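# sharing a model prediction with you, sequence too.
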Amino acid sequence: MTSTAPAGTTTSIPDTGRTQRRILRVLVASQVLSGAGLAAGVTVGALLAQDMLGSTSLAGLPSALFTAGSALAAVAVGRISQARGRRPGLATGYLTGAIGSAGVITAAALDQPVLLFIALFVYGAGTATNLQARYAGADLAAPDRRARAVSTVLVATTLGGITGPNLAAPTGTFAETLGVPRLAGPFLLSGAAYALAALVLAVWLRPDPLLLARTHADAQQADTAAVSATSAHDGRGGVVLGALVMILTQLVMVAIMTMTPVHMHDHGHGTAASGLVIALHIGAMYLPSPLTGWLVDRYGRMKIATASGITLLSAGILAATAPGDSVALLALALALLGLGWNFGLVSGTAIITDTVPLATRAKTQGMVDVSIALAGATGGMASGLIVAATSYPVLALAGGVLALAVLPAVAATAYRR
């Protein structure tokens, strides 16, 4: 009797492993590029708004806008992927991010805050697409290697994510030679990076991983029906838990990260210092991914989700107590912040992918990422208001404590099982 793989894994198809490796290579290439585009807005977005508006209370608005924009983009990318596959969905998302980058540069050159806010909203499509790409890495992966497949895509963002912030100063100088404000310089890099990422996916992401996974699943239709019938209840619980883990980690991470460059600027640090701190933060968000993926596959989703809450609490405490003139301690706090986010994203993504059937996978994943993006928008917008009303240490400590809400959610799910 010939054995068949569980639905959606397609491990019984001889060439699936080779195809999966090719797909991961293409996704890695696109993520290296998109990482640079993602990092640019994080590094100078708040400073650009502060400079144009002359107000710290609205410095969190750029983060809120491009994360809100990523919420809308997550729906669009998810629906396009559901209907036509990952390739057109991801390529469209990155191209939209490139258009938003061009809009930011135009707004800065014309000193038009309203245009800046619209452009930042559109720019958020790149952020959403960067995260959606992790799902494409898991479409053809076997269940016991899904977290590692997700982590392979995530870690590829590291190179661009670390390089991008450290180019804030030189791209700013280059922008000035073009007659563009210095703080808009990194968006020159992000526009080019997102456009190239879209090109890589449009040309080389073949065969489409989601469409191929569906084809293989159709060949195992009986098994798919059996698995779906027995796991529907667990699937609903898994979606809720996976989404909650990622929502909490995103909210806390964005809130603290957004105001750190502003906090450093207020203590006399320049863009080079804040760029270094953000680069280390983004490195910690993505670089540990292979280890995190192995830990999730080896020790289970729940344990690593719990670790994310504890790590984020540690980051919040350290950021709150670090002296404002200590770049080293702030860098360490932001590194812990990135690591806690990584734990939450990889474990939460694995939980979602485990429990959502292929028939509705991309659409459900897109809706989950909408919630994540809205959480980020909330964190970004609230961060500036909280700091203006209280202080950066209060924001950091409150965020760390909020992250602990992951623990009772994991415990409740474990108890139901």
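Ah, there it is.

# when you work out contacts or count neighbours from here on, use the C-alpha atoms and nothing else.
Noted.

# name the helices or strands packed onto the host helix or strand of A49?
Secondary structure from DSSP states H and E places A49 in helix 16-53. Counting contacts by 3 or more CA pairs under 8 Å, 6 or more residues apart in numbering; DSSP states H and E, helix 16-53 packs against helix 61-84, helix 113-138, helix 146-166, helix 168-177, helix 185-204, helix 221-266, helix 271-286.

# output the contacting helices and strands for the first one.
Okay, so that is helix 61-84. Checking 3+ CA pairs under 8 Å, 6+ apart, helix 61-84 ends up next to helix 16-53, helix 86-110, helix 113-138, helix 361-389.

# starting at the chain centroid, how far to the shortest one?
In this case it means helix 86-110. Distance of helix 86-110 from its chain centroid, counting by CA atoms, centre = their mean, to the nearest Å, is 17 Å.

# put this next to the first one:
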Amino acid sequence: MTSAALTATEQAVVQRRTVLVLSLGQVLGGIAFGATVSLGALLAADISGSDALSGLATASVTLGAALCAIPLARLAAKVGRRRALTLGNLFALVGIAVVILAAALRIFPLLLAGILMIGAGNAGNLQSRFAATDLAAPVHRGRDLSIVVWATTIGGVAGPLLLAPGEVVGQALGMPPQTGSYVFSFVAQCAALLLYVLALRPDPLLSAQRLARTAAAAVGETVADRPVVARYAIFAVAASHVVMASVMAMTPVHLSHMAHGAHGMEATPADVSQLVGVTIALHVAGMYALSPVFGILADRWGKLRVVLLGQALSAASLLFAIFANDQPWGVMSALILLGLGWSAATVAGAALLTEASAPALRTRRQGRSDSLMSLCAAAGAVLAGVVLSNFQYAGLGIAASVLVIAIVALSPLARSPRS
């Protein structure tokens, strides 16, 4: 069965299998990324001997994803999603090996290089959500994308949970301290690579390209391209990601200040850890748990409306951050709403970008969107620290609200009968 000969029923069957494979790949790939986020800062601080340099680990992950997003998207456009995703897996595998070697040799620059390569592998994970839209029917595009996004939750949660058993395995294997969980990450990445090679067939992007050419030849016209709408979608996704990343990155610091008496609270270190852990867990749940709901709403209500719903949720979050930041419940409420706002905006924004782009331009723009999103988040996290130190948590909420206002103000650019 060739992709050009796919009937509507056959295409639906292939699409369901594709979404399943991509979702499983996200679970496996998320394990490695979750472990890196959890361990990277600890390893960086231990090897460098400075807590001030621990943030470079997170920056390296983000930079790796940003640098590889566009090349992987271009590769996918030429040879298909399967090869691009497997190349991302190979980057992550090499990165894991380099991180373990760097920990054994205690070489800090080598550690950052390994983490950067794991970040490059995460660029493939980001591309998976767009791969879910390649063969999706327009009426289900948001839903299919959101299912793959939701699958990220499992790997993202499982990765940190494997830290303790990973250390036991690592000690048994004679691995360097704090690197044991990378055993699970390496196995998971190998499994994801085999999954894509063996099961992601036919390739969704190559199939979609052939179907588009066949349809264009039969009808005599191509899918309309809407570059202004596409640019708005890229901006909305990037700006929403900056709002989320900047406020979320500074929340543990703010909670720590609260617990140490800055706002009259008294708490033990264990209480602080529990407060931070619960708050961030609720935030992550907000980011991913309802993504299928927002995907279905995007298909039914329209992508732009759900992007704006995301801004309403983000605005509510920032109001809590501004006016109730001296209470744990206020910060928790802010972080839950922040996650929900991010989920709505990024799911609908990614679907809008795909919908607004002609098939020949989609992967290129998707790569640009991922790259810009990662770079802006890194810059936003750095600037958020400056804002927090000078204007407190409320000032950070006010600063972030500027981007929310900008997304809403520019929304007329995306208004059309098909947006």
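Sure, I can see it. Model, not experiment: these values are computed from the prediction.

# who wins for proximity to V368 of structure 1 among the helices and strands packed on helix 16-53 of structure 1?
Taking CA to CA, helix 221-266 is the member of the helices and strands packed on helix 16-53 of structure 1 nearest to V368 of structure 1, at 5.9 Å.

# so S57 of structure 1: helix, strand or coil?
S57 of structure 1 falls in the coil class when you classify it by DSSP: H, G, I helix; E, B strand; the rest coil.

# touching, it and S391? I think so.
No - taking contacts as CA atoms under 8 Å, S57 of structure 1 lies outside contact range of S391: 11.3 Å.

# who has more neighbours, these two?
S57 (18 against 15; other CA atoms under 10 Å).

# what lines up with V197 of structure 2 in structure 1?
Mapped onto structure 1 by TM-score structural alignment, V197 of structure 2 lines up with A202.

# how about T153 of structure 2?
Aligned counterpart of T153 of structure 2 in structure 1: T158 (TM-score structural alignment).

# OK, contacts around that match?
With contact set as CA atoms under 8 Å, 6 or more residues apart in numbering, T158 of structure 1 has these partners: V32, G35, I282, G283, M285, Y286, L287.

# what's the burial count for the fourth one?
The one in question is G283 of structure 1. Neighbours of G283 of structure 1 (other CA under 10 Å): 24.

# and the fifth one, by the same measure?
By other CA under 10 Å, the residues close to M285 of structure 1 number 27.

# residues contacting the equivalent of it over in structure 2?
In structure 2, M285 of structure 1 lines up with M287, judged by TM-score structural alignment. Contacts here follow CA under 8 Å, 6+ apart; on that basis M287 of structure 2 touches I336, L338, G339, L340, G341, W342, S343.

# about what we covered before: dump the helices and strands packed on helix 61-84 of structure 1 to CSV, plus distance to A76 of structure 1.
Shown next, in CSV, are the helices and strands packed on helix 61-84 of structure 1 (distance: least, CA to CA, whole Å):
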stretch, distance to A76 of structure 1
helix 16-53, 18
helix 86-110, 8
helix 113-138, 9
helix 361-389, 8
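
# what's the closest of the helices and strands packed on helix 16-53 of structure 1 to G379 of structure 1?
Using CA to CA as the measure, helix 221-266 is the one of those that comes nearest G379 of structure 1, at 4.3 Å.

# tell me what the closest one is packed against?
Under the contact definition 3+ CA pairs under 8 Å, 6+ apart, helix 221-266 of structure 1 sits against helix 16-53, helix 271-286, helix 301-321, helix 327-355, helix 361-389, helix 392-403, helix 406-416.

# pull the distance from the longest one to the chain's centre.
Put simply, helix 16-53 of structure 1 sits 9 Å off its chain's centre (CA atoms, centre = their mean).

# what angle separates it from helix 61-84?
150 degrees (axes from the mean of the first three to the mean of the last three CA atoms, to 10 degrees).

# in helix 16-53 of structure 1, what's buried?
By neighbour count on 16 or more other CA atoms under 10 Å, the buried set for helix 16-53 of structure 1 is 16-17, 19-20, 22-50.

# tally of neighbours for T215 of structure 1?
Neighbour tally, T215 of structure 1, other CA under 10 Å: 14.

# quick one: map it onto structure 2.
Looking across to structure 2 (by TM-score structural alignment), T215 of structure 1 lines up with R210.

# got it, and T19 of structure 1?
When structure 2 is aligned by TM-score structural alignment, T19 of structure 1 is paired with V14.

# what sits against that match?
If you count contacts by CA under 8 Å, 6+ apart, V14 of structure 2 has them with P202.

# could you rerun that using 6 Å?
Not one residue lies near V14 of structure 2 by CA atoms under 6 Å, 6 or more residues apart in numbering.

# how far away is it from G142 of structure 2?
Distance of V14 of structure 2 to G142 of structure 2, given as CA to CA, to the nearest Å: 17 Å.

# which residue packs closest to M367 of structure 1, ignoring adjacent ones?
In space, and not counting its chain neighbours, M367 of structure 1 is closest to V75: 5.9 Å by CA to CA, 6 or more residues apart in numbering.

# for the equivalent of the one you found over in structure 2, the count of nearby residues, please.
Residue mapping for V75 of structure 1 onto structure 2 gives I70, with TM-score structural alignment as the criterion. Residues contacting I70 of structure 2 under the criterion other CA under 10 Å number 23.

# about what we covered before: grab the nearest non-local neighbour of the match of T215 of structure 1.
A4 is the one closest to R210 of structure 2 (CA to CA, 6+ apart), at 5.7 Å.

# tell me the centre residue of structure 2?
L126 (5.9 Å; CA atoms, centre = their mean).

# what about R201 of structure 2, which SS state?
On the basis of three-state DSSP, R201 of structure 2 is classed as coil.

# the one 4 residues further on too?
With three-state DSSP as the basis, the three-state label of L205 of structure 2 is helix.
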